[in-house]
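Asks: How does the following fold in three dimensions:
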Amino acid sequence: MSLQRSLRGRIWRLPHLVLLVGFTTSICGGWFGSDCTDRVARAADVDWRIGLDFRKALELPLGINWGDNPAREALTNLSNNQRVAIWLDRRVDPGKKLQFESQDLPLDVTLDKLCEKYRLGRSVVGPVVYIGPPATTEKLATLAAVKRQQVGTQSAQERAKRARSAPLIIPALAEPRELMRELAQQAGATLVNPEAIPHDLWPAKMLPPLTLADRMTLILAGFDLTFETSADGSSLRIVPAPDKVDYEEKYSWRSANGSLASQLMKKFPELKIRQTTDGVVVIGKYEDHELIDRMLSGETVRTAKVVPGDKRYSLRVENQPAGAIVKRMAKELGKEMEYDPALTPKLQTKVSFNVKDVTMEDLLAAALKPLGLAIEMKEASLVVVPAKP
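Replies: Sure thing, here's the model as predicted:
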């Protein structure tokens, strides 16, 4: 079967493949200081991984042995060595000493374990890994995708202007409100309330090519803010980031949308999925949409093999689908989540619990036992089954 995809939400899916290096002069000009050009020249030498190369880099195994390494220094060195851009949220103490060791695990799993140890979260926006408070990282990729999607509702001229990708180069002692003012000007818009962004001074940073929406999203994420664009595109307003955000996209598979809907419901029980006359509408986190894209393109999604050992877990869950929790644990173990489709309604049920210093088995029991479900752990999968009487 040949796969057809709708254009909604798809147009801006891979903006970082457009390598237009522009706008850096305006950001550095004048008010950032005379030595900005030299810093930009040095930063531009970084050959960041982007596109498929970026994704493959996250899957490459590596070893880390940090003993009291300051967070910013450690992550900057890791970023440069792996050529993977990493953004550390402004609310994370850059001088915090990190004691961390990991051997022969993929970069993304390594970063997940680092974040778990220090109660942080990880997200990906374009070719940038963002590390910060879990409340921010949980929704950041989806928020960025929604903002890119909103560009598609504007005029052709505005779409062309805002779809261009360019590096985000931040000189030392840059003020985020001024960065946003400059980016608004590049979009041909006026930032109507720059004072909504608290005063701050940032260290020098260079990121790979990103769309205008992604650059703005990253700058504002550390303040738990986002932006809204006027209908005619002439003005931008800073607003609080939503507590919850979902990304919607329509998929279609010729003559087999019913089969597609069934497969997606089985693989992604936490998503809202409905079949229409011409496709399947999926609503949920952007990271899940990316997995769907890869699956439908025939790509094999690699998972890391992680042995749980005697690891203990402390986790507070509030109003989350039980299936999403099982899926997260399966991913950490490098296993597949399996279950009878008849259990889908139960796995979509939202649960709340709080566990401290428990095994993975006890954590999963906390999520599934109230629903009359249980877990069978096999070599390559976590299988959800009805609980025995």
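Asks: make it CA atoms for all contacts and neighbour counts henceforth
Replies: Will do.
Asks: Beyond the host helix or strand of residue 295, next helix or strand please.
Replies: Residue 295 belongs to helix 286-296 when assigned by DSSP states H and E. Once the chain leaves helix 286-296, the next helix or strand it forms, by DSSP H and E, is strand 313-321.
Asks: quick check, distance from that next one to the centre of its chain.
Replies: How far strand 313-321 lies from its chain's middle: 19 Å, per CA atoms, centre = their mean, to the nearest Å.
Asks: What helices and strands are in contact with it?
Replies: With contacts taken as 3 or more CA pairs under 8 Å, 6 or more residues apart in numbering; DSSP states H and E, strand 313-321 sits against strand 350-358.
Asks: Which residues does the strand it packs on contact?
Replies: Strand 350-358 is contacted from outside by 312-322, 363, 366-367, using CA atoms under 8 Å, 6 or more residues apart in numbering.
Asks: What is the nearest of those to residue 343?
Replies: Using CA to CA, residue 322 is the member of the contacts of strand 350-358 that lies nearest residue 343, at 11.1 Å.
Asks: Wait, that closest one touches residue 343, no?
Replies: No. With contacts counted by CA atoms under 8 Å, residue 322 stays clear of residue 343, the gap being 11.1 Å.
Asks: which of these two has more neighbours?
Replies: Taking other CA atoms under 10 Å, residue 322 and residue 343 do not tie; residue 322 has more neighbours (23 against 16).
Asks: The residue lying closest to residue 318 once chain neighbours are set aside: neighbouring residues, count only.
Replies: Of all residues not flanking residue 318 in the chain, residue 352 sits nearest, at 4.3 Å (CA to CA, 6 or more residues apart in numbering). For residue 352, the count of nearby residues is 13 (other CA under 10 Å).
Asks: ok, now residue 47?
Replies: With neighbours defined by other CA under 10 Å, the count for residue 47 comes to 13.
Asks: Doesn't it belong to a strand?
Replies: No. Assigned with DSSP: H, G, I helix; E, B strand; the rest coil, residue 47 falls outside any strand and is coil.
Asks: And this one, please, so the two structures can be compared:
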Amino acid sequence: MPSLLSTSGRCLTWAIAVCASWPAASRAVSAELASSASALVERLRAPVAVYWSGDPLRRAVTTLCAANGVAVVIDRRIDPDRPVDLRSEDLTLGQVLRHLADSQGLGVTSLGPVVYLGPAEAAAVLRSVSRLRLDEVRKLTPEAAQPLLRAQRLRWEDLTEPRELLGQLLAQAGLRAAGLDRVPHDLWAGAELPPLSLLDRLTLVAMQFDLTFTVSPDGQTVTFVPLPEELLAAARQATEKPAVEVSGLPARSKTGSAKGRRPVEVRFTQKPTQGPVGVLLKQLADKLGLELRIDQQAIQAAGLSLDRSVAFQVEQATLDELLDAVLSPAGLTFRRVGKVVEVLPANP
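Replies: Purely as a prediction, here's the structure:
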């Protein structure tokens, strides 16, 4: 099954209805929002008709997503009025969003039931940052972790200041905030999101300022801090240019028919390479002419992600050995028939 959502510029990574600043009139005709990651996957599979000709990005995306019951966050750093062009009647919603991100040099991914459209680097690390925060909170006592894990809807009005929004979210949970001075003054259009944990609500807001947060050992104080530079550096490397430069591609025949010849066994050599497994897999597929069918739903159900960073290298490897070297460190495996590669969890 093809990946429904996952791109960040050249990267594989992945509506706020329901997203910042779509017209009030659109709210009346929007579908009920997908309230879970699995529901979002189903909505992204739905075929849609798109006729964009110089439409402002924010209006085009939020109207489309609202009509299909998908919440989308458009990062504050994206010009909402940049024109977009696309005419199609045979793409799914996920394919449209992926095409839009690619054509605009942006990244698109999802966090729970919410689609995020923003700078490629931010999209490449969004889910990784969320998982890091979740890993930290799981070390707390159940009582201390509960407020941070409780899922609630998120809604704010027009002209809301994100600094105040973050403070209010923590105050409502009975927690203290520190480091809010790192959030510059800004005014946001009103928005509404389906239920998300407090961790993910904070992440979606803080990410737009290249911030994340730490939680004190007693779980009572949340401190906003800059995103780790090494995380941003890895995202920049992954989104600027392909990380995979495989040697071993067969040369085109110059002698016409190869009838009667023994087939050449192609071997591949790849120097040490590291990056999100989805990024590396997509780059390999592009270079080798493979058709990927990624079982995203099964991968998520197994607690795995294409955003997981892996490191690999091969020397004189077969194609199957090459694919296994990329996928196995992320807990994934594959089934291949010719050029068609199905990606799925190694242990469903």
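Asks: coming back round to it: could you say which of the contacts of strand 350-358 of the first structure is surrounded by the most neighbours?
Replies: Among the contacts of strand 350-358 of the first structure, residue 367 has the most neighbours (other CA under 10 Å), with 26 neighbours.
Asks: contacting residues for it?
Replies: Neighbouring residues of residue 367 of the first structure by CA under 8 Å, 6+ apart: 322, 325, 351-353.
Asks: 6 Å - rerun?
Replies: The contact partners of residue 367 of the first structure, by CA atoms under 6 Å, 6 or more residues apart in numbering, come to residue 322.
Asks: And residue 69 of the first structure? What does it align with in the second structure?
Replies: Applying TM-score structural alignment, one finds that residue 69 of the first structure aligns to residue 55 in the second structure.
Asks: Which residue ranges of the stretch 51-200 of the first structure form strands?
Replies: Counting by DSSP state E, counting those that start in this stretch, the stretch 51-200 of the first structure has strands at residues 61-70, 85-88, 97-106, 121-125, 128-132, 165-170, 190-191.
Asks: Export those strands to a markdown table and append columns for distance to residue 115 of the first structure.
Replies: A markdown table is the format used below for the strands of the stretch 51-200 of the first structure (distance: least, CA to CA, whole Å):
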| stretch | distance to residue 115 of the first structure |
| --- | --- |
| strand 61-70 | 14 |
| strand 85-88 | 11 |
| strand 97-106 | 10 |
| strand 121-125 | 6 |
| strand 128-132 | 8 |
| strand 165-170 | 24 |
| strand 190-191 | 34 |
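Asks: how about these, which one is nearest residue 147 of the first structure?
Replies: That would be, of the strands of the stretch 51-200 of the first structure and by CA to CA, strand 121-125, which comes in at 11.6 Å.
Asks: hmm, who's touching that closest one?
Replies: Outside strand 121-125 of the first structure, the residues that touch it by CA under 6 Å, 6+ apart are 115, 129-134, 137, 141.
Asks: Out of these, grab the one that's most surrounded.
Replies: Using other CA under 10 Å as the neighbour test, the contacts of strand 121-125 of the first structure are led by residue 141, with 25 neighbours.
Asks: Can you check which part of the second structure stretch 78-88 of the first structure sits on?
Replies: Aligning stretch 78-88 of the first structure against the second structure (TM-score structural alignment) gives residues 64-74.
Asks: actually stretch 158-172 of the first structure, not the one I wrote
Replies: With TM-score structural alignment as the criterion, stretch 158-172 of the first structure aligns to 144-158.
Asks: chain center to the matching stretch, what's the gap?
Replies: Centroid separation between stretch 144-158 of the second structure and its chain, computed with CA atoms, centre = their mean, is 21 Å.
Asks: neighbouring contacts of that stretch?
Replies: Under the contact criterion CA under 6 Å, 6+ apart, stretch 144-158 of the second structure has outside partners 137, 173, 189-199, 219.
Asks: is it possible to export those residues to TSV including neighbour count, distance to residue 341 of the second structure and secondary structure?
Replies: Putting the contacts of stretch 144-158 of the second structure into TSV (neighbours: other CA atoms under 10 Å; distance: CA to CA, whole Å; DSSP: H, G, I helix; E, B strand; the rest coil) gives the following:
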residue	neighbour count	distance to residue 341 of the second structure	secondary structure
137	22	37	helix
173	14	46	coil
189	15	43	coil
190	20	43	coil
191	22	39	strand
192	21	38	strand
193	26	35	strand
194	23	34	strand
195	20	35	strand
196	21	33	strand
197	19	35	strand
198	21	37	helix
199	19	35	helix
219	21	44	coil
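Asks: can you put those in a markdown table and add distance to residue 37 of the second structure?
Replies: Below are the contacts of stretch 144-158 of the second structure laid out as a markdown table (distance: CA to CA, whole Å):
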| residue | distance to residue 37 of the second structure |
| --- | --- |
| 137 | 21 |
| 173 | 24 |
| 189 | 25 |
| 190 | 23 |
| 191 | 19 |
| 192 | 17 |
| 193 | 13 |
| 194 | 11 |
| 195 | 11 |
| 196 | 10 |
| 197 | 13 |
| 198 | 16 |
| 199 | 16 |
| 219 | 26 |
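Asks: Residue 211 of the second structure: which of these is nearest?
Replies: Of all these, residue 211 of the second structure sits closest to residue 199, with 13.0 Å by CA to CA.
Asks: residue in the first structure matching the closest one?
Replies: Checking TM-score structural alignment: residue 199 of the second structure goes with residue 213.
Asks: Would you mind measuring from its match to residue 157 of the first structure?
Replies: Per CA to CA, to the nearest Å, residue 213 of the first structure is found 15 Å from residue 157 of the first structure.
Asks: in the stretch 201-348 of the second structure, which spans are strands?
Replies: Here the stretch 201-348 of the second structure has its strands, by DSSP E, counting those that start in this stretch, at 211-215, 221-226, 268-276, 291-294, 309-317, 332-337, 340-345.
Asks: Quick one: closest of those to residue 179 of the second structure.
Replies: With CA to CA, the closest approach to residue 179 of the second structure among these belongs to strand 221-226: 4.8 Å.
Asks: and that closest one, what does it pack onto?
Replies: strand 176-178, strand 211-215 (3 or more CA pairs under 6 Å, 6 or more residues apart in numbering; DSSP states H and E).
Asks: Where in the first structure does it align, residue-wise?
Replies: With TM-score structural alignment applied, strand 221-226 of the second structure matches the range 235-240 in the first structure.
Asks: mean deviation of the matching stretch from the second structure?
Replies: Following the fit onto the second structure, the mean deviation recorded for stretch 235-240 of the first structure is 1.0 Å by mean CA distance after the TM-score superposition for the first structure.
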